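# Pasted the sequence and its predicted model underneath.
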Amino acid sequence: MHSESMDVSPHGVRALWRKARGYPMSDSARHSLAVQLGDQLLEPADVALWEEVADDDSVPLEFLFAGANDGDQLAEVLQRVVEDRLQDERRAEFRRHLKQRQESALRRRKASAAEEGDAKEEKWRSYLQKPAVEANFQVHAVFDAGTRMRKVLGCRVSMSAEAARDLGKICFRHVFESDDEEKDRLQALKWYEDPFLSCFYGCSCVLTVVVVLWLCMLLPAVVRRF
């Protein structure tokens, strides 16, 4: 569901959140957006768009927390958790861009990489010129969204389009991340940070060990027969 470019207007970001409906949140997003309410550590069951905010400049989102007993502090704690998580994401993005720029500077020493280096340098300048993102996080309501059998608390909030898009990349990266962003992120990953490669190499090692053990058991029997 990636696209070459993303519409970062409130309308465009809302459209992306509509696309994300029905997809499960990533496990890492659930863990990083967990809220501590007393002795309860609650992970969000879902984050989705809701449509009842009149402000066209913001993106309205609804968090659902299963098992919550008391929502008195939910709004304040959730705001702090979301804003901290967005800051972490921006710091990680800055480090990723800085690393790419440093690697590009090394490659520019070679004449064949001059054009690529210029493109990377231009991307770095464009990134530095981007204005700081203001979350404009606002809580509208905390409500009981559960049943008699299951306690669920909902928290309806709104935030700026830029912050909502960053949150979307945390929760539903496959929907909110553009092709270029995905390419840059994957290029910055080490092999052990890539889930696919980690699984592939891990399985390959296990299979290799199994084959070696099988050969060790088989060869003595073959030698005795001959």
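Alright, I've got the coordinates.

# Please count neighbours and contacts with C-alpha atoms only from this point.
Noted.

# and the helix or strand harbouring Leu213, what does it pack onto?
Taking DSSP states H and E as the criterion, Leu213 maps to helix 195-225. Judged by 3 or more Cα pairs under 8 Å, 6 or more residues apart in numbering; DSSP states H and E, helix 195-225 has no packing partners among the helices and strands.

# Against that first model, consider the following:
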Amino acid sequence: MLIGAALAAAAQAAPSGEAQVTAAARKLLLEQAERAGWRAPQVQVEARPATASRAPACAHPEARALDTRSPSRMRFELSCPESDAPGQVFLVRAKLSAELPVAALPLPAGHVLTADDVAVERREITPGAELFADAEEAVGRAAQRSLAAGQVLGPRLLIEPLLVRRGDTVQIHARREAVEVVVPGQALDAGRRGQTIRVRNVANGTVIRARVVEPGRVEPETMLSSPR
């Protein structure tokens, strides 16, 4: 009698299968959001048992993820930790949202974004979406196409602007140990920050490959130059 009463009390105290799986799925998604750097993430989770599965025959089953590729359709299993018997499978539907940078107003293609062009609004995060987690990531980038107000911003929509255009006069900054030499050059290609372009050294006519650092400034990719 006492043992039966204790088991009944434990069963009443333990969370239901749906609640246990829901908590596990929520914890998993929030951990993923933290690693991704999402701002103020929120998760909505709904779990229901799969029709062909049965509840595990133990007092304290554990929830484990089976498939979490898409938050809108995940699979978890509730099983006994010390048993190889199949557990109860749950289908889980979840929505993950966060405060994301969006276009504060309509923006034309080629426009370089300033802080005033970016707002932060709560949006749902869909699987595979390439989005900026912080507004500062969008500032200083150029719109690849026209953007609507409220459009969520990401690297597919915004790129580094051209800092050097073909024919521009640039300064070639070459450093060896503590000595820096600056000579005038002419850009033979257009380039964005970090890209390597061809630059002609105006002083001697040689052409080098140089990395774009900022508007009007490049650094040699290598100290070797080739005549052309």
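Received the coordinates, thanks. Source: prediction; values computed, not measured.

# Kindly provide the TM-score of these chains.
Taking TM-score structural alignment, normalised by the length of the first structure as the basis, the two superposed chains have a TM-score of 0.18; 80 aligned residues with a Cα RMSD of 6.8 Å.

# returning to that earlier point: relative to the whole chain's centre, how far out is the helix holding Leu213 of the first structure?
Put simply, helix 195-225 of the first structure sits 36 Å off its chain's centre (Cα atoms, centre = their mean, to the nearest Å).

# Same question for stretch 61-68 of the first structure.
Distance, centroid of stretch 61-68 of the first structure to centroid of chain: 19 Å (Cα atoms, centre = their mean).

# Check which element follows the longest helix anywhere in the first structure along the chain.
Counting residues, the longest helix found in the first structure (DSSP state H) is helix 74-107. Helices and strands here follow DSSP H and E; after helix 74-107 of the first structure, the next one along the chain is helix 114-128.

# wait, doesn't Ala40 of the second structure sit right on Leu96?
No - counting by Cα atoms under 8 Å, Ala40 of the second structure stays clear of Leu96, with 10.5 Å between them.

# More neighbours: those two, which one.
The neighbour comparison of Ala40 of the second structure against Leu96 (other Cα atoms under 10 Å) goes to Leu96, with 20 against 13.

# Can you tell me the element the spatially closest residue to that one that is not a sequence neighbour falls in?
Ranked by Cα to Cα, 6 or more residues apart in numbering and with sequence neighbours excluded, the top spatial neighbour of Leu96 of the second structure is Val43, at 4.7 Å. Assigned by DSSP H and E, Val43 of the second structure belongs to strand 39-49.

# buried set for that strand?
39, 41-43, 45-49 (16 or more other Cα atoms under 10 Å).

# Show me what it is packed against.
helix 17-36, strand 88-103.

# Turn those into JSON lines, including distance to Val212 of the second structure.
Listed next are these as JSON lines, based on distance: least, Cα to Cα, whole Å:
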{"stretch": "helix 17-36", "distance to Val212 of the second structure": "29"}
{"stretch": "strand 88-103", "distance to Val212 of the second structure": "27"}
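
# Out of those, flag the one nearest Asn201 of the second structure.
strand 88-103 (41.0 Å; Cα to Cα).

# Beyond that closest one, next helix or strand please.
strand 118-124.

# downstream neighbour of that next one in the secondary structure list?
strand 142-143.

# Counting by contacts, list what that following strand packs against.
Using 3+ Cα pairs under 8 Å, 6+ apart: strand 142-143 of the second structure touches strand 158-159.

# What is the strand it packs on packed up against?
strand 142-143.

# what's the burial count for Arg123 of the second structure?
18.

# do the same with Arg176 of the second structure
Around Arg176 of the second structure there are 8 residues (other Cα under 10 Å).

# With Arg217 of the second structure as the reference, measure out to it.
Distance of Arg176 of the second structure to Arg217 of the second structure, computed by Cα to Cα, to the nearest Å: 17 Å.

# Now list whatever residues contact both of Ala40 and Leu96 of the second structure.
Here Ala40 of the second structure and Leu96 have no joint contacts, going by Cα atoms under 8 Å, 6 or more residues apart in numbering.

# Could I get the buried residues of strand 39-49 of the second structure in a markdown table, plus columns for distance to Val92 of the second structure?
Shown next, in a markdown table, are those (distance: Cα to Cα, whole Å):
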| residue | distance to Val92 of the second structure |
| --- | --- |
| Arg39 | 23 |
| Pro41 | 18 |
| Gln42 | 16 |
| Val43 | 12 |
| Val45 | 7 |
| Glu46 | 6 |
| Ala47 | 4 |
| Arg48 | 7 |
| Pro49 | 9 |
